[in-house]
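> Pasting the sequence and the predicted coordinates here, then a few questions.
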Amino acid sequence: MNENFEDIGIEEGVTMENAKELILEGLDCANCASKIEQEVKKIKGVKNASVDFVSSKLNIEAENKDVLADITIAVTKIVKNIEVDIKVVEPENKSDNINVFDELFNKKTLARFGSGIALFVIPLIFELPHWIELLMFVASYLIFGVDVIYKAYKNLLGKHFFDENFLMSIATFGAFAIGEYAEGVAVMLFYQVGEIFQDMAVNHSRNSIKALFDLRPDYANLEVNGEIKKVSPEEVKVGDYIIVKPGEKVPLDGRVVEGRSVIDASALTGESLPVEVEPGDEVLSGVVNKIGLITVEVTKEFQQSTVSRILDLVQNAGSKKAATENFITKFARYYTPIVVLIALLLAFIPPIITRGTGIAQWINRALVFLVVSCPCALVISIPLGFFGGIGGASKKGILVKGGNYLEALNSIDTVVFDKTGTLTKGVFSVNEIIAFDGFSKDEILEIASYAENFSNHPIAATILNEYKGKIDKSSIKDHIEIPGYGIKVIAEGKEILVGNSKLLKRENIKVPEADEIGTIVYVALDGKCVGYIVISDQLKDDSADTIKELKKMGVRRTIMLTGDNSATGSKIARELGLDAVYSELLPDQKVERFEELYENKLTKGNIIYVGDGINDAPVIARADVGIAMGALGSDAAIEAADIVLLTDEPSKLINAIKIARRTRSIVWQNIVFALSVKVLVLALGVFGIANMWEAVFADVGVALLAVLNSTRAMNEGKVAEEQKS
């Protein structure tokens, strides 16, 4: 399918050679992630850059591969200037997952917090000389805040003024300056505790998301000279034989050559129904062998296998950010400086223009502003929400390539379907054979079988299955398959044409009338039509319900584009309740018709196209959201589509829309909740009602609650019915 990429609009110049992926180990600040992304985009030679906070990945697209080494060095410097604790490493050098609880609650940390709390509590309980009290508060403050102060200092050197470390340092310094020692220490303690729980929540979310994609096999049982050797899947080559025991994952794509079993593909497709396999059947990596011992001949190397491609696709989905994520990133860039400016004005202007109020009182109110101003609750929870939605969708066999595509499903004007293999089963049967000019039905079927012998089209397979005779393949010459028309061959010295009415018209052959409902396959011999074959397809069981549900969800139009004849297309459209159908379309005409639909859409909503991902690749690429259905193992589908449905059920589209709406609801809950609390505390702070305790809650407390709310998007169980907007 690669030869079609230019036709379907794949951007030229974006290759693996001029792309680079780096891991930002220790990235726990979403605000820092945004700053790193913005600074990396400014590096000379960088075409585009994206930081995925959830997976801690930095994806860089360079103008050419020669500058990648220099870019990597520049990235390391930028990251160190923004956050000194982050390490920039190559993907192959990344550290294994660390138990977050053990890391945060080790003996050293417990001793630190224990001594800090003791120094803080003693002056509160006992009356001590002022200088001893001050000394103990300062010691406690340094124990809790030395790392925050150090990070703030490093960030100042890098000219990054508005991060949470700087704001928290200034706020607590201010508390000490106005004599509020206990409050200064308590705020730093509360902040550190909140950060610990926030880090735990974020890491728990990350690990939960990663667990959703726990498809990667750990080993393969390679058969070598009659012996079984346990090796890494990366070591296995195409053509090798592997043994898969009951209960093991199939590590690589392949073909069963020995043994029979039942496989569970639910990890890939979300469907729990087991599938029987026997010699000759294809099996995909990531499925689980349930009962029998099978020998599999490997057909794809690990990096090209289904499980590897799916993992790569989903784990990199965070680089394609939703419009809401981009908006919040820009919002945070202006929001924090504005709040800091208001804090400065609040500290010094009111004491000048009012009488009877001391400057200490207004500085304290300004410090509340500083603490509240950090936008972490939004910047952390929103990407987690979208990635959680993507993860939840993947467990139901729906692969979404980015948050932008998930968000686009919330606003749909029109859904356009392909027919064969999408709304119908693609399983054809011969219903009737009509013969002319003294030819028998068997002769018409035989002639058609000679023409279709080398074709892989489903209709060709149907005709060949119906014909029970033998075919002399050596007599078939000059086989030409004409896309959108049919087939032309020379067999036993005679020219045979088999295809639709357009093929006969193209060859200036008179087309007989056909009233039968179904796909009409005309058969011509030496320039004359000698008969036709009527082939019919069956609707999928959930096609009609899918159309009804889409209309309930507010989709304005449901349309079908098909290359089939108008009688068949109209019959199917009536049965399904489609709003319109366009028949007898060649592949290029499908694109033209889709462009017309796009120009005449009823609302500003998106137009979605659902097809099989191979013949429909040009339209899938053109759509606002292109969806390939039943595309498990199809390279063309995974490349061309924005969303891949791993089973043949149209109703998966309904699931995808529900997940998208649920995710949007959670994201907006976080936005409204975080901004409401921050605005409320800011307002209360102006009037001196809210102190720094409430301010810290409005920062780390709200962030923690928003992160926990985001984890709901990962729930792939019952998706709540969405409210209509």
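Yep, that arrived.

> contacts, neighbours, all on C-alpha from now
Noted.

> what helices or strands is the strand ranked longest in the chain leaning on?
When the chain is parsed with DSSP state E, its longest strand is strand 528-536. Under the contact definition 3 or more Cα pairs under 8 Å, 6 or more residues apart in numbering; DSSP states H and E, strand 528-536 sits against strand 429-435, helix 441-452, strand 519-525.

> Any idea which of these gets closest to Ala69?
helix 441-452 (53.7 Å; Cα to Cα).

> Which secondary structure elements does that closest one sit against?
Checking 3+ Cα pairs under 8 Å, 6+ apart, helix 441-452 ends up next to strand 429-435, helix 458-466, strand 476-482, strand 486-491, strand 494-499, strand 519-525, strand 528-536.

> In addition, the following structure is provided for comparison:
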Amino acid sequence: MIINEKVMLKNLFCSSCATKIENNIKKMPELESAEYNFSTQILKISFKNIYKREKILEKIKNIVDTIEDGVDVFYLNEANNNVNTSNKKKLILLILSTTLFISSFFINNNFKIIFIILSYIISGYPIIIKSIKNIQKGDFMDENFLMTIATLGAFSIKEYPEAAGVMLFYQIGEFMQDLAVNSSRKSIQDLLNIKATYANLFKNETIIKVSPEELKISDIIIVKNGETIPADGEIIEGKSYFDTSSLTGEYVKKYLKTGDNVLSGFINTDRTVKIKIKKMFTDSTIAKILELVEDAASKKAKTEKFITKFAKYYTPFIVYSALVIAFIIPLFLGNFSTWFYRALIFLVVSCPCALVVSIPLGFFAGIGRNSKNGVLIKGGNYLELLSELDTIIFDKTGTLTKGEFKVVEITGDILEITAYAENYSNHPIAEAIIKKYNKKIDINKIQKHQEIAGYGISAKIFNKSVLVGNKKLMQKYNVSIPKINKNGTIIYTAINNEFQGYIIIDDIIKTESFNTIKSLKSNNISTIMLTGDSEKVANYVSTKLSIDKYYADLLPHEKAKIFKEIKNKKNKVAFVGDGINDAPVLAMSDVGIAMGGIGSDAAIASADIVLMDDNPYKIIEAIKISKFTKNIILQNIIFALSTKILVLILSLFGVANMWFAIFADVGVALLAILNSTRILKEK
């Protein structure tokens, strides 16, 4: 049996350290898998139940402690009683080091060098200790080791104030960077803070406050005004209005009464209700949403993968360049101390932290912002692809139209026998016909029933052979039908292979569909509609919405075939459907988008992106956030690389000093992280 656990690595701010920790944990023989999310600080692990979870946690702690100090390691579902004071200690030491460093400028005697050295030791001690540990492990490309070499090198050529100042400001920059990362993480978590913190368990005529995880199926809970429903269930007493915005992104009050199902994350805005739990918290809607968003970090965008690969080569290249500058160039040009100093600047600029930290944070912020808007994106790769789409293909029913069918015309005495034929179908059209019939159906009168996908129904009712379906069904059985020139979905009925009449079903185009198609056109994204409905209906909807192209009268396998043909001609293609009947096409698309995911496990499972309600305009909003995210990330890449390259070039010509290098390292990283937080505020 495989056990899945989540381990919190709290106060881990170093991205390169996080990568090393994750790689070492993955090598643990006890683990089946391990995945660390830097943005949430959560390590997801799985292991066989033959291993003790306490022993596994202990091994993880040992790995973390050897790489990074001050990180709290504990299972997410267990309280952590350790109060981390490392930031306070670091702040006190930085203040003391700064005081000594500034004081040294006002002293002209022998104490000046003592103050500088003391300032260096206080601020640089943690860095030096880490670098010694890394040397013992053979890690010479670690930023701590490189910073130690750079500053000690400055001491060796008697650049005392610069050596101490660079170490001090490096530590100040790292401290501020940690605060910025922590603030970004908190902002993202606040966006996803939609889970109830407690549940009012009603037991033995008393109310007990418990955690949502403690609830069991069939437990009874009380939800008062202002409280969040902790797990999916059914109202068994009372009625109230509920705010569903935490799931859908839209603030709309929904009226629910006794017998209605309610989902975790709904907020009660009116009267107290009594609810019977139908799903454990871990299986509830809110838990699945949070799990999906957390897992999204493992599906990295092309840009993230590029930066990860780039970082592997960037640091060694700069370090080897520094060695050439320090020891090879002076052999030809002389002046060793000058070139040695310039090489030290290269070492300070050798860490790509600005990119390694800010880019994953940026993508996760984009995913979190979309989640708050009721759009679940399963990975940074899909978020990035949204900004690159050139074609979006829509299913018609329930996507562009409401999927709320109603009978608008009946020709012939066929309603009863048609309703009987549709009795076993779960299609919305069948529901509309049965609702129109509005009488009890005697199932004993239905001798045979066969649903033919993409055609309709063949049945034996009242001892008569009955065909109910579309034009293709009639043609399949050689039933002659009249030409009907009317809008709406036409359902034909034949008895004993003789045409008896037809029923016209109407479906309403969603108001949001008009703005959706219009906005896509303004973004130079072409639109195509695929439908199994008739040519006339498809033409009507397509014309109304100004869709570029449509394909009608399609069977399920024909949809997949046409989609494949379109995809071969286009660059990046998305498909939008209900996530249930369109699974093959969703799987073939670059980005599969499912509508109406709220309460639908199938929709959440089948698509790359899930719109939690039935509003197609959410696609436009998601594309907007995607493009904004990509622009921010591009800004960070250009700013970080151009600044570093500029400082490196200037240092070669003796224009830039170590202060420039510190800004190009921690200063740029800090600004890039702060820039990434703008994504969270994108409207």
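Structure's in. What do you need? These numbers were taken from a predicted model, which means no experiment stands behind them.

> before we move on, back to that, any idea which of the helices and strands packed on strand 528-536 of the first structure is most buried?
Highest mean neighbour count among those (mean count of other Cα atoms under 10 Å): strand 519-525, with a mean of 23.

> now the angle between strand 494-499 and that one, please.
170 degrees (axes from the mean of the first three to the mean of the last three Cα atoms, to 10 degrees).

> ok, residues contacting strand 519-525 of the first structure?
With contact meaning Cα atoms under 8 Å, 6 or more residues apart in numbering, strand 519-525 of the first structure is reached by 444, 447-448, 494-501, 504, 514, 529-536, 564-565, 568.

> hmm, 6 Å instead?
495-500, 529-536 (Cα atoms under 6 Å, 6 or more residues apart in numbering).

> do the same with stretch 23-33 of the first structure
56-57, 86-89, 91, 379-380.

> Looking at those, which is nearest Val283 of the first structure?
Set against Val283 of the first structure, the nearest of the contacts of stretch 23-33 of the first structure by Cα to Cα is Pro91 (28.9 Å).

> Now do the contacts for that closest one.
Ile23.

> Could you report the distance from it to Val288 of the first structure?
Shown here: Pro91 of the first structure relative to Val288 of the first structure, a distance of 28 Å by Cα to Cα, to the nearest Å.

> Could you do Ile228 of the first structure as well?
19 Å.

> Neighbour count for these two, which is higher?
Val288 (25 against 14; other Cα atoms under 10 Å).

> I'd guess Ala656 of the second structure is in a helix, am I close?
No: assessed with DSSP: H, G, I helix; E, B strand; the rest coil, Ala656 of the second structure is coil; it does not lie in a helix.

> Now which residue in the first structure aligns to it?
Aligned by TM-score structural alignment, Ala656 of the second structure pairs with Ala690 of the first structure.

> distance of Gly286 of the first structure from Leu273 of the first structure?
15 Å.

> scratch that, Ser543 of the first structure
20 Å.

> who has more neighbours, the two?
Set side by side, Ser543 of the first structure and Leu273 show more neighbours around Ser543, with 19 against 9, by other Cα under 10 Å.

> Who are the contact partners of the more buried one?
Contacts of Ser543 of the first structure by Cα under 6 Å, 6+ apart are 423, 650.

> Now do the same for it: its match in the second structure.
Using TM-score structural alignment, Ser543 of the first structure pairs with Ser513 in the second structure.

> Count the residues that sit near Lys47 of the first structure.
Neighbour tally, Lys47 of the first structure, other Cα under 10 Å: 17.

> oh sorry, the question was meant for Ser56 of the first structure
Quick note: Ser56 of the first structure (other Cα under 10 Å) scores 19 neighbours.

> Thank you kindly, that will do.
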